[in-house]
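>>> This is a predicted model, with the sequence first.
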Amino acid sequence: MIENVDTNIGRLLAELEMMNLSDNTIIIFYSDNGGEQKATNNKPLREGKGFLYEGGIRVPLIIKWPGKIAENTTCDTPVISDDIYPTIMEMVGKGAKPAKDIDGLSLVPLLLGEKSLKREQLCWYYPHYSPQAKMPGHAIRKGDFKLIEYYDPEKIELYNLKYDINESQNLADSHPEKVHELEYEFDRWLKKMNPVMHSLNPN
């Protein structure tokens, strides 16, 4: 599959070059979720598609913006798919803030060399029994810390991603103050977003 993707991206880039459009075309490549474990594994990341661990939510993001992004640059700032829309809007001159309220932030400052975004945390709300994880829950990342809270069965996990990228050392018991802080931040975010809440099946 990787070879197929690589081949067809190459065909696309070659076609743009042939049409003299490559210098005037923004290319954004990313995945919607972590890899499916039946086909491969995501090591050193834990688990894969359908999970709230890094193997399920951390994906590649490559952006080509001719004349704007310096070649061979990388960025370690965590971003989320919600950021793609406001990024494109600013890239094409429609402003950093689209007309309607949205959750994401423009990545243009990062693309032009800034080191961080003005954002406190990233949140994921997944109150479903996915075919893979079969555990509804949510996650929040703030700085290097990430909290995962599962609803069924009830379980809280806390990781420091700077030192534990494979999420093997649960720090919830030893850092109760950080658990409380992240629970508070997630609850505040949830009230602001007001999503459809999970509920018991009456049947």
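Structure's in. What do you need?
>>> Could you use CA atoms for every contact and neighbour count after this?
Will do.
>>> List the contacts of the residue nearest the centre of the chain.
Nearest residue to the geometric centre of the chain (Cα atoms, centre = their mean): Ile80, 3.6 Å. Taking Cα atoms under 8 Å, 6 or more residues apart in numbering, we find Ile80 in contact with 104, 122.
>>> ditto for the one 4 residues further on
Shown in contact with Ile84 (Cα under 8 Å, 6+ apart): 104-107.
>>> do that again at 10 Å, thanks
Neighbouring residues of Ile84 by Cα atoms under 10 Å, 6 or more residues apart in numbering: 28, 30, 104-108.
>>> Looking at those residues, which are in helices?
If you go by DSSP state H, those have Val108 in helices.
>>> from the contacts of Ile84, which is closest to Pro176?
Of all the contacts of Ile84, Pro176 sits closest to Gly104, with 29.3 Å by Cα to Cα.
>>> Distance-wise, check the closest one relative to Asn8.
Distance of Gly104 to Asn8, computed by Cα to Cα, to the nearest Å: 29 Å.
>>> Among these two, which residue is more densely surrounded?
Legend: neighbour count by other Cα atoms under 10 Å for Gly104 and Asn8, higher for Gly104 (18 against 11).
>>> Of the contacts of Ile84, grab the buried ones for PyMOL.
Selection command for PyMOL covering only the buried members of the contacts of Ile84, criterion 16 or more other Cα atoms under 10 Å:
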select buried, resi 104+105+106+107+108
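>>> and of the contacts of Ile84, the nearest to Gly95?
Distances from Gly95 to those, taken by Cα to Cα, are shortest for Ser106, at 9.3 Å.
>>> for comparison:
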Amino acid sequence: MLNPTYIQNDAMIIAMDRAVGRMHESLEAHGLVDNTLIIFLSDHGGVVQKKNKPAWADNGPVRAGKGTLWEGGLRTPLFFRWPNGLPAGETLEGTVSSLDLVPTLVSVAGGEVQSDWELDGINLLPYLTGERNAEPLAERTLFWRQNAMWAVRSGSWKLIQDRGNNPPQLYNLDDDPREATDVVNAYPEEAARLQETFDAWQGTVESPRFGWWSEIGPKVE
């Protein structure tokens, strides 16, 4: 007997795939497909557990999924297609964020990001075209905060505060992409550096304006 959860999930994937196909066909019919930048990504990893129901997705070797700040919740596919503007079949090695899309699209449209916009992302276009070496992307520092949960990644190091009252945990994602072994006690200086970096960043952002979901931990005003 087929599981209704799997049927619903597969149906959503099929519907999305067909919608992307119709969009591509329309661009092609109007002679626009070669000079249109198409970006495909997910805003979070797949749902691996929903209460007592079976997992909806398989996020591969990485830990957990949607609703968490583990790699299974943060790592997603990201594809760019622009025949007239980007080389085909290339892979951009490095750490990027969906926050990079706004400055990238401003650049694609011929504009220039102004410093007073205070955007968190960077323009990926010179890295995508090969104009710039992508190695610096691997050393970026990125931040996440979801109410009581937070994480900071700098290069291969990641410090994460998960749900509950457990202290922050430290992982080296190059050595341990599954986030299986907390090395905070082995590298206390690295953990302290990342904690200081996160605290400094957090002092620059306002409190969340969105609603509250009680299952993710204590409410933080």
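Thanks, I have the structure now. Not measured: the values here are computed from a predicted model.
>>> ok so, going back, what's the residue nearest to the centre of structure 1 aligned with over in structure 2?
Aligned by TM-score structural alignment, Ile80 of structure 1 pairs with Ser97 of structure 2.
>>> likewise Asn41 of structure 1?
Checking TM-score structural alignment: Asn41 of structure 1 goes with Asp58.
>>> Verify the stated contact: its match with Val47.
Yes: judged on Cα atoms under 10 Å, Asp58 of structure 2 makes contact with Val47 at a distance of 8.0 Å.
>>> For the two, indicate the residue with more neighbours.
Shown here are Asp58 of structure 2 and Val47; by other Cα under 10 Å, Val47 has more neighbours (19 against 14).
>>> Where do the strands of structure 2 begin and end?
For structure 2, strands defined by DSSP state E occupy the ranges 38-41, 78-81, 141-146, 149-154, 157-161, 169-172.
>>> what does the second one correspond to over in structure 1?
Yep, that's strand 78-81 of structure 2 we're talking about. Against structure 1, the aligned range for strand 78-81 of structure 2 is residues 61-64 (TM-score structural alignment).
>>> who touches the matching stretch?
Stretch 61-64 of structure 1 has contacts (Cα under 10 Å, 6+ apart) with 22-23, 25-31, 69-71, 74-75, 79-81, 111.
>>> rerun that using 6 Å as the cut-off
The contact list for stretch 61-64 of structure 1, computed with Cα atoms under 6 Å, 6 or more residues apart in numbering, reads 26-30.
>>> can you list these in a markdown table and add distance to Tyr151 of structure 1?
Shown next, in a markdown table, are these (distance: Cα to Cα, whole Å):
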| residue | distance to Tyr151 of structure 1 |
| --- | --- |
| Ile26 | 41 |
| Ile27 | 38 |
| Ile28 | 35 |
| Phe29 | 33 |
| Tyr30 | 29 |
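>>> quick one: which of these is nearest Ile165 of structure 1?
So of these, ranked by how close each gets to Ile165 of structure 1 (Cα to Cα), first place is Tyr30, at 20.1 Å.
>>> The closest one -> structure 2?
So, by TM-score structural alignment, Tyr30 of structure 1 is matched to Leu41.
>>> show me the contacts for that match.
Applying Cα under 6 Å, 6+ apart, the residues near Leu41 of structure 2 are 77-78.
>>> what residue of structure 2 takes the place of Tyr126 of structure 1?
Mapped onto structure 2 by TM-score structural alignment, Tyr126 of structure 1 lines up with Gln146.
>>> Measure how buried its match is and give me the count.
Applying other Cα under 10 Å, we find 16 residues neighbouring Gln146 of structure 2.
>>> Check the one 4 residues further on too.
The local packing count at Trp150 of structure 2 equals 20, with neighbours defined by other Cα under 10 Å.
>>> number of nearby residues for the closest residue to Pro83 of structure 2 other than its chain neighbours?
Counting by Cα to Cα, 6 or more residues apart in numbering, the nearest residue to Pro83 of structure 2 once its immediate chain neighbours are dropped is Asp34, at 5.0 Å. Residues near Asp34 of structure 2, counting by other Cα under 10 Å, number 14.
>>> Can you tell me how far Asp34 of structure 2 is from Gly85 of structure 2?
Here the criterion is Cα to Cα. By it, Asp34 of structure 2 lies 9 Å from Gly85 of structure 2.
>>> same question, Gln195 of structure 2
Using Cα to Cα, Gln195 of structure 2 is found at 40 Å from Gly85 of structure 2.
>>> what's near enough to touch the aligned residue in structure 2 for Met193 of structure 1?
Counting by TM-score structural alignment, Met193 of structure 1 corresponds to Val205 in structure 2. Contacts for Val205 of structure 2 were tallied using Cα under 6 Å, 6+ apart; there are none.
>>> Check Leu158 of structure 1 too.
Here Leu158 of structure 1 is in contact with 146-147, 170-172 (Cα under 6 Å, 6+ apart).
>>> do the same with Ile39 of structure 2
79-80.
>>> Which position in structure 2 pairs with Leu110 of structure 1?
Alignment note (TM-score structural alignment): Leu110 of structure 1 maps to Tyr127 of structure 2.
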